[in-house]
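Asks: could you work out the structure for the sequence below:
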Amino acid sequence: MRIVIDRDQCVGFGDCVKEAPEGFKLDEETVAVFVAPEAVERERLLRACDACPVDAITVWDLEGRQLVPSLT
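Replies: This next block holds a predicted model:
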């Protein structure tokens, strides 16, 4: 799984942090960053990424299919 946070798009709502605080935090610029995403169970990590209201977090599976935000 590949996860990318678009720092220009993130506005610091912190929904990812609320869903998985052990995996994400807001940095000094109030932008989401990874702390330890490997410490979060996969489904919960996907929910945390999907919680972003501005779709600043994109997730792809190992085959390159986009999982978050959903394309459907």
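Asks: can we go C-alpha only for contacts and neighbour counts from here?
Replies: Fine.
Asks: residue 50: neighbour count?
Replies: For residue 50, the number of neighbouring residues by other Cα atoms under 10 Å comes to 22.
Asks: surely it meets residue 44?
Replies: No. With contact defined as Cα atoms under 8 Å, residue 50 does not count as touching residue 44 (9.7 Å).
Asks: mind telling me what element the residue most central in space within the chain is part of?
Replies: Taking Cα atoms, centre = their mean, the centroid of the chain lies closest to residue 49, which sits 3.2 Å from it. Residue 49 belongs to helix 42-50 when assigned by DSSP states H and E.
Asks: before we go on, could you also do this sequence so I can check it against the first one:
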Amino acid sequence: MGDRWRVEVDRGVCIAAGMCVGTAPEAFRLDGARQSHPVAEVTDASEDILAAAESCPVEAISIRLTESDEAVFPPDD
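Replies: Next comes the predicted model:
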């Protein structure tokens, strides 16, 4: 079985650039204020979701492994 991720968007940081929706439209949506939110809080690991988090200009997207709570992005230093 593959990894499961908990995906969160810090709406206090999100600037509504929309890069996440452009990169992973199946995983992110913009609301009426044009801020991002994940379609599902918990999802299967996905290269598209990771690419969306990495492309966010303000790093508003965080991804953690659901089983261990280990950071996937941004990585813990």
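Asks: quick one on the thing from earlier: residue range for the helix holding residue 49 of the first structure in the second structure?
Replies: On the basis of TM-score structural alignment, helix 42-50 of the first structure is assigned to residues 46-54 in the second structure.
Asks: what about the strands in the second structure?
Replies: Secondary structure of the second structure, counting by DSSP state E: strands at 4-9, 28-30, 36-38, 42-44, 61-65, 71-73.
Asks: tally of neighbours for the residue mapped onto residue 15 of the first structure from the second structure?
Replies: Aligning on TM-score structural alignment places residue 15 of the first structure opposite residue 19 in the second structure. Counted with other Cα under 10 Å, the neighbours of residue 19 of the second structure add up to 18.
Asks: pretty sure residue 19 of the second structure is touching residue 56, no?
Replies: Yes. Using Cα under 8 Å as the test, residue 19 of the second structure is close enough to residue 56 to be in contact (6.1 Å).
Asks: hmm, back to that, which of the strands of the second structure sits closest to residue 15 of the second structure?
Replies: strand 36-38 (8.7 Å; Cα to Cα).
Asks: after superposition, how close is the closest one to the first structure?
Replies: Mean deviation of strand 36-38 of the second structure relative to the first structure after superposition (mean Cα distance after the TM-score superposition for the first structure): 1.2 Å.
Asks: so how far is that strand from its chain's centroid?
Replies: 7 Å (Cα atoms, centre = their mean, to the nearest Å).
Asks: which residue is the nearest non-sequential neighbour of residue 38 of the first structure?
Replies: Using Cα to Cα, 6 or more residues apart in numbering and skipping residues adjacent in sequence, the residue nearest residue 38 of the first structure is residue 23, 7.3 Å away.
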